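*Asks:* Show me the folded form of this:
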Amino acid sequence: MEDVRWPAEQLEEHHLEISNRIRNLFWTVSGDYDTEFEPDTEKYVYSKQTVLYEAVKQGAFARYFDQKKLGMYLMKKLHFSAGEDMLLPLQRFRNYEEPRETNERIFQFRAYANNRDGLALKTVGSSLMERPEKNKILIVLSDGKPCDMSIQRPGTRQPKIYDGEKAVKDTAYEVRRARNQGIFVIGIFVGNEEELSVEKRIYGKDFAYIRNISNFSRIVGTFLRRQIDME
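*Replies:* The predicted model follows:
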């Protein structure tokens, strides 16, 4: 099986003729990584940033969408604690009204341990439903391992551990909820093959296993075209 870690130099420009009828596009990234990165892991995280940036910048999506209707959310480290230091789990990297140049904010993304995928999907889904556009798409990059093993900090409230079957069911539930609301949810799997069955449980038939960056645009474009044809 081909390694899913893609060095930046392998990235190529791919163009898709995607209908501009789709007006809403969100990204959320989910992944579990150690806070202290090994060199190879740092390269992997950087590659994820580059994949996302190139997908938006180089024509995989953005040039075929109304630039004022493109938004990006990426999951950051999630903390729960008592009082006012409870932090939001998502960071908006681009608002709908911001110019295309703000795509470069994608390189501000740093992956950390602990993510609650269900909560992230619920939050982004609610935001999408506030938009007036008819067509809404949520593209989720995931390693197939929803997990939050937050460590107790002195003087804070300890959240319940979020992992295993409970986390998988919660994430799958939020995917179904979003779809029932009319949001087209695509799961893009970039994890290890042993987690593939979990990804299928969460996203059902609407997910893609990306083994090589050269296929990224083509595979995701196929999903988008299929959704367009259903309209």
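*Asks:* make it CA atoms for all contacts and neighbour counts henceforth
*Replies:* Fine.
*Asks:* Residue 122 in helix, strand or coil?
*Replies:* helix (DSSP: H, G, I helix; E, B strand; the rest coil).
*Asks:* Just the element for residue 221, please.
*Replies:* Element membership for residue 221 (DSSP states H and E) is helix 216-230.
*Asks:* Any buried residues in that helix, and which?
*Replies:* 216-217, 220-221, 223-224 (16 or more other CA atoms under 10 Å).
*Asks:* show me what contacts residue 121?
*Replies:* Going by CA atoms under 8 Å, 6 or more residues apart in numbering, residue 121 touches 171, 174-175, 178.
*Asks:* Relative to residue 73, how far out is residue 139?
*Replies:* Look at residue 139 and residue 73: by CA to CA, to the nearest Å, they are 10 Å apart.
*Asks:* what touches both of these two?
*Replies:* With CA under 8 Å, 6+ apart, residue 139 and residue 73 have common neighbours 26-28.
*Asks:* Present those as CSV; the columns should include distance to residue 119, neighbour count and secondary structure.
*Replies:* Output for the shared contacts of residue 139 and residue 73, formatted as CSV (distance: CA to CA, whole Å; neighbours: other CA atoms under 10 Å; DSSP: H, G, I helix; E, B strand; the rest coil):
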residue, distance to residue 119, neighbour count, secondary structure
26, 15, 24, strand
27, 15, 21, strand
28, 12, 21, strand
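*Asks:* Now render those as JSON lines, adding distance to residue 164.
*Replies:* Compiled in JSON lines, these are given as follows (distance: CA to CA, whole Å):
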{"residue": "26", "distance to residue 164": "26"}
{"residue": "27", "distance to residue 164": "24"}
{"residue": "28", "distance to residue 164": "21"}
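*Asks:* One more sequence to fold, the one below, so I can look at both together:
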Amino acid sequence: MKIKIRSLCAISVALVSIDVFACQPHYYKDDVGICWPDGGYVVEAVNPVPDLLNIGGAIVKGDVNALTQAIGGAIVKTTCPACAIMLTGNDKVFVEKVVGRGWLVYMTTGSPMIVLADATSNIAKGIDLGTPEPAVFSAPPSQVRAGIAYSASEATCMVRNIANGSITAGWVDPPVLRAANGVEKVYPNVSVLPVDTLKITSKNDCADVPEGQEKLTEIVIKIGDSRSIPVEEPVMKYFFTGKAA
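*Replies:* Coordinates of the predicted model:
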């Protein structure tokens, strides 16, 4: 009998103890004193563990889903509907390539662009590479000379638009252009004219491209345009565009 009394006392104390504590906001307390979520309130699931991305051998924290959406937003703004197919799977390897090196791809207009994404802010932007810019170090239009056959290696990525034949190669570091006579000059401190050709070899260290485009590892192009973009991150920022020579 003493045991039963002690048990009842323990239960009473427990119930009193439970009743002392109020439920947190958006929860209600039942007759027993247990707190339950309010029926009109949705408790959102929170993932406290970020994705770990391998960016050029360095492990950084990021959100694959948020970055995929940001890249998709940049693609929509730069008109590349076919690129959306590349973003349906929240592919971690694809996101790592875009964040690490940038995404070299062609728009439906036939112009190349580079998509850059930041893992810290989950922000992405697309930069049109198809608008020619005056090359400060190019030879003056009045200067006439024979074409020079240059070569440049170690391009990070090289992509061809199958429809119009345009080819764009990108480098993280300034490419070294070598002439047939052995003279080497670092871009952009080199004279480049539309009569020149450039043999390019690529490491193919870049994200996949959509249908209608293909990645190349080696080709000779007739130079149509060259440019650089003012970014500090170790992404592709030096570009040559042209068509197969």
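*Asks:* Superposing both, give me the TM-score.
*Replies:* After superposition, the two chains reach a TM-score of 0.24 (TM-score structural alignment, normalised by the length of the first structure), with 98 aligned residues with a CA RMSD of 6.2 Å.
*Asks:* that older thread, show me the contacts of residue 121 of the first structure that map onto helices.
*Replies:* 171, 174-175, 178 (DSSP state H).
*Asks:* Just the buried residues from the residues you listed, in PyMOL please.
*Replies:* Filtering these down to the buried ones (16+ other CA under 10 Å) takes a single PyMOL command:
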select buried, resi 171+174+175+178
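*Asks:* can you put the ones in helices among the contacts of residue 121 of the first structure in CSV and add distance to residue 124 of the first structure?
*Replies:* Shown next, in CSV, are these (distance: CA to CA, whole Å):
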residue, distance to residue 124 of the first structure
171, 13
174, 10
175, 11
178, 9
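*Asks:* what's the closest of the ones in helices among the contacts of residue 121 of the first structure to residue 117 of the first structure?
*Replies:* Nearest to residue 117 of the first structure among these, counting by CA to CA, is residue 171 at 5.7 Å.
*Asks:* The residue nearest to that closest one when sequence neighbours are not counted: which element?
*Replies:* Distance criterion CA to CA, 6 or more residues apart in numbering; nearest residue to residue 171 of the first structure, sequence neighbours excluded, is residue 118 at 4.1 Å. Using DSSP H and E, residue 118 of the first structure falls within helix 117-129.
*Asks:* List the buried residues of that helix.
*Replies:* 117-118, 120-122, 124-125, 128.
*Asks:* Farthest-apart pair in those residues, please.
*Replies:* 117 and 128 (16.2 Å).
*Asks:* Could you report the neighbour count for residue 6 of the second structure?
*Replies:* Neighbours of residue 6 of the second structure under the rule other CA atoms under 10 Å: 11.
*Asks:* should've said residue 59 of the second structure
*Replies:* The burial count assigned to residue 59 of the second structure is 11, neighbours taken as other CA under 10 Å.
*Asks:* any idea how far residue 52 of the second structure is from it?
*Replies:* Applying CA to CA to residue 59 of the second structure and residue 52 of the second structure gives a distance of 6 Å.
*Asks:* what's the answer for residue 67 of the second structure, then?
*Replies:* Residue 67 of the second structure is 13 Å from residue 52 of the second structure, where distance means CA to CA.
*Asks:* Tell me which of the two has more neighbours.
*Replies:* residue 67 (26 against 15).
*Asks:* can you tell me the helix or strand for the more buried one?
*Replies:* helix 64-77.
*Asks:* Enumerate the positions of that helix that are buried.
*Replies:* So, applying 16+ other CA under 10 Å, buried residues of helix 64-77 of the second structure: 64-65, 67-76.
*Asks:* so what does it touch, helix or strand wise?
*Replies:* Using 3 or more CA pairs under 8 Å, 6 or more residues apart in numbering; DSSP states H and E, the elements in contact with helix 64-77 of the second structure are helix 92-101, strand 112-118, strand 123-128.
*Asks:* Indicate which one of these is closest to residue 219 of the second structure.
*Replies:* strand 112-118 (17.3 Å).
*Asks:* So which elements touch the closest one?
*Replies:* Counting by 3+ CA pairs under 8 Å, 6+ apart, strand 112-118 of the second structure packs on helix 64-77, helix 92-101, strand 103-106, strand 123-128.
*Asks:* for the first structure, what's the longest helix?
*Replies:* Ranked by residue count under DSSP H, the longest helix found in the first structure is helix 39-57.
*Asks:* In it, which residues are buried?
*Replies:* 43-57.
*Asks:* Tell me the one among those nearest to residue 189 of the first structure.
*Replies:* Distances from residue 189 of the first structure to those, taken by CA to CA, are shortest for residue 48, at 12.0 Å.
*Asks:* roughly how far apart are residue 199 of the first structure and residue 127 of the first structure?
*Replies:* Taken as CA to CA, the spacing of residue 199 of the first structure relative to residue 127 of the first structure amounts to 24 Å.
*Asks:* which non-adjacent residue is nearest residue 179 of the first structure?
*Replies:* With CA to CA, 6+ apart, the residue lying closest to residue 179 of the first structure is residue 185, at 6.5 Å.
*Asks:* count of residues packed around the one you found?
*Replies:* By the criterion of other CA under 10 Å, residue 185 of the first structure has 22 neighbours.
*Asks:* my read: residue 221 of the second structure touches residue 199, true?
*Replies:* Yes: using CA atoms under 8 Å, residue 221 of the second structure is in contact with residue 199, at 6.4 Å.
*Asks:* rewinding a little: can you redo the helices and strands packed on helix 64-77 of the second structure as JSON lines with distance to residue 10 of the second structure and mean neighbour count?
*Replies:* Shown next, in JSON lines, are these (distance: least, CA to CA, whole Å; neighbours: other CA atoms under 10 Å):
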{"stretch": "helix 92-101", "distance to residue 10 of the second structure": "54", "mean neighbour count": "23"}
{"stretch": "strand 112-118", "distance to residue 10 of the second structure": "57", "mean neighbour count": "23"}
{"stretch": "strand 123-128", "distance to residue 10 of the second structure": "57", "mean neighbour count": "18"}
